[in-house]
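> Coordinates for the following, if possible.
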Amino acid sequence: MENENQSAQNTVTFSVTKDALYPNFKIGNSIPKDSTADQTALNTSESSAGIDLEAIKKIEEKLKLTFLSEKDAENHVCMANNPEVRDEFKDIFDIKDLLDFSYAVLHSPSYLEKYKEVSKMDCFQIPYPNDSYHFWKLVNLGTKLRDLNLREAPSDETHNHEAVEILKRIAEIKVE
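Alright, predicted model coming up:
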């Protein structure tokens, strides 16, 4: 039993399902930003949007941040996820932040080099964030990239330019 616990503590990745990152996604359709129906259906006592609660606890410990569940978010925690709060002052994260972090990691050249068959995977192995500074940078870039992909047609020249710029910024961040 002790070896199992040590093994779990030494893991370097956590799992995120394709369905968690792309719920009911069809090309040409956008996902409403406040869509809690899909996320609520994915939340259970053992996972939040397909991410194991043990993984979330490990991320809390590594980053010295507190996970804000959807239940807590409904209690309107003051300024908790206000976009006006600078990253260095944030002390909580939620499932959307984890999914946006994961989305950015999936578009990192170092991740794509390691997992060449990523498009065929149903469950992604995402490396744990090393520190809150890089975590928030990847969350912000993942948010921008996901929003860009949901709002504009990929053939649009503006879309291509913005996507390239975001991907360059993701490439500058070391993802292990």
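
> all contacts plus neighbour counts: C-alpha atoms, from now on.
OK.

> show me where this protein has strands.
13-17, 47-48, 51-52, 66-68, 92-94, 123-127 (DSSP state E).

> do you know which of those strands lies nearest residue 137?
The closest of the strands of the chain to residue 137 is strand 92-94. By Cα to Cα, the value is 13.0 Å.

> rewinding a little: please convert the strands of the chain to JSON lines, extending it with mean neighbour count.
Formatted as JSON lines, the strands of the chain follow (neighbours: other Cα atoms under 10 Å):
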{"stretch": "strand 13-17", "mean neighbour count": "17"}
{"stretch": "strand 47-48", "mean neighbour count": "17"}
{"stretch": "strand 51-52", "mean neighbour count": "18"}
{"stretch": "strand 66-68", "mean neighbour count": "17"}
{"stretch": "strand 92-94", "mean neighbour count": "18"}
{"stretch": "strand 123-127", "mean neighbour count": "18"}
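
> Mind putting these into CSV with distance to residue 58?
As requested, those are arranged in CSV below (distance: least, Cα to Cα, whole Å):
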stretch, distance to residue 58
strand 13-17, 10
strand 47-48, 13
strand 51-52, 10
strand 66-68, 10
strand 92-94, 13
strand 123-127, 12
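
> and of the ones you listed, who's closest to residue 102?
Nearest of these (Cα to Cα): strand 123-127, 6.4 Å.

> other SSEs contacting the closest one?
strand 13-17, helix 95-106 (3 or more Cα pairs under 8 Å, 6 or more residues apart in numbering; DSSP states H and E).

> Redo the ones you listed as TSV? Include distance to residue 59.
Listed next are the helices and strands packed on strand 123-127 as TSV, based on distance: least, Cα to Cα, whole Å:
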stretch	distance to residue 59
strand 13-17	10
helix 95-106	10
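
> for the strands of the chain, which one sits closest to residue 162?
Of all the strands of the chain, strand 123-127 comes closest under Cα to Cα, at 24.3 Å.

> how about this one, so we can line them up?
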Amino acid sequence: MKFFILGVTILVVAVPEGLPLAVTLGLAYSVKKMMRDNNLVRHLNACETMGNATTICSDKTGTLTTNRMTVVQSYICGETYNITPKFESLPRQVADLILYSISINCSYTSNLGNKTECALLGFILDLGKSYQVIRDEVPEESFHRVYTFNSARKSMSTVIL
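Okay, here's the model as predicted:
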């Protein structure tokens, strides 16, 4: 019984001291295994998450992505914006045209349309406006014809009555 108590005491004292080292060694081993699979991990704690992944999405350079597109640059009225401009700083007619065009020409069926549409709708929100207000003004029932995006035309059109 004395040896059992001594063993439990050593275990209780040693585990808190050695646990960080054991975790670090385990993560370092995971990084090494992932390197063999051509998967570079810069932060050790990312291995824990990546070890459970079954599908990894990456761009053409191999960088992991969040599978979301955003508008990072815009060209409006001959000026390039590297950040989203203020709605009020744009010419009124142009700002309204952008707001209406994006709000109406993106799918009404859900807020989870294709990635490009979601990025454009996010751009409207970044401008400080709501696309839902426009959609409430122009319901889908008022659409006469919708020409979906066509790579040959490189555009989408909606005819409203």
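
> Let me see the TM-score of these two.
Laid over one another, the chains give 0.24 as their TM-score (TM-score structural alignment, normalised by the length of the second structure), with 67 aligned residues with a Cα RMSD of 5.2 Å.

> re the thing from before, of the helices and strands packed on strand 123-127 of the first structure, which is nearest residue 160 of the first structure?
So among those, helix 95-106 is nearest, using Cα to Cα, at 16.3 Å.

> Name the residues of the closest one that are buried.
For helix 95-106 of the first structure, a neighbour-count test (16 or more other Cα atoms under 10 Å) marks 95, 97-106 as buried.

> repeat for stretch 9-27 of the second structure
residue 27.

> contacts for the lengthiest strand in the second structure?
What stands out as the longest strand in the second structure, according to DSSP E, is strand 143-150. Contact with strand 143-150 of the second structure is made by 155-161, as judged by Cα atoms under 8 Å, 6 or more residues apart in numbering.

> Residue 147 of the first structure is nearest to which of the strands of the first structure?
Of the strands of the first structure, nearest to residue 147 of the first structure by Cα to Cα is strand 92-94, at 17.3 Å.

> Show me what that closest one is packed against.
Packing partners of strand 92-94 of the first structure (3+ Cα pairs under 8 Å, 6+ apart): strand 66-68.

> which residues sit against the strand it packs on?
With Cα under 8 Å, 6+ apart, strand 66-68 of the first structure has contacts from 56-57, 60, 91-95.

> Export the buried residues of helix 95-106 of the first structure as CSV, with columns for distance to residue 169 of the first structure.
CSV is the format used below for those (distance: Cα to Cα, whole Å):
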residue, distance to residue 169 of the first structure
95, 23
97, 18
98, 18
99, 18
100, 15
101, 13
102, 15
103, 14
104, 10
105, 12
106, 14
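
> and of these, the nearest to residue 167 of the first structure?
Using Cα to Cα, residue 104 comes nearest to residue 167 of the first structure of the buried residues of helix 95-106 of the first structure, at 8.4 Å.

> residue contacts, that closest one?
138-139, 141-143, 145, 170.

> Max pairwise distance over those: which two?
Checking these with Cα to Cα, the most distant pair is 143 and 170, at 11.7 Å.

> Looking at the two, which is more packed in?
residue 170 (22 against 19; other Cα atoms under 10 Å).

> now the angle from the longest helix anywhere in the first structure to helix 95-106?
If you go by DSSP state H, the first structure has its longest helix at helix 132-151. Going by axes from the mean of the first three to the mean of the last three Cα atoms, to 10 degrees, helix 132-151 of the first structure is angled at 90 degrees with respect to helix 95-106.

> So which elements touch helix 132-151 of the first structure?
Under the contact rule (3+ Cα pairs under 8 Å, 6+ apart), helix 132-151 of the first structure is packed against helix 95-106, helix 157-171.

> buried stuff in it?
Applying 16+ other Cα under 10 Å to helix 132-151 of the first structure flags 132, 134-146, 148-150 as buried.

> Mind putting the contacts of strand 66-68 of the first structure into JSON lines with distance to residue 157 of the first structure?
Shown next, in JSON lines, are those (distance: Cα to Cα, whole Å):
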{"residue": "56", "distance to residue 157 of the first structure": "38"}
{"residue": "57", "distance to residue 157 of the first structure": "41"}
{"residue": "60", "distance to residue 157 of the first structure": "39"}
{"residue": "91", "distance to residue 157 of the first structure": "37"}
{"residue": "92", "distance to residue 157 of the first structure": "36"}
{"residue": "93", "distance to residue 157 of the first structure": "33"}
{"residue": "94", "distance to residue 157 of the first structure": "33"}
{"residue": "95", "distance to residue 157 of the first structure": "31"}
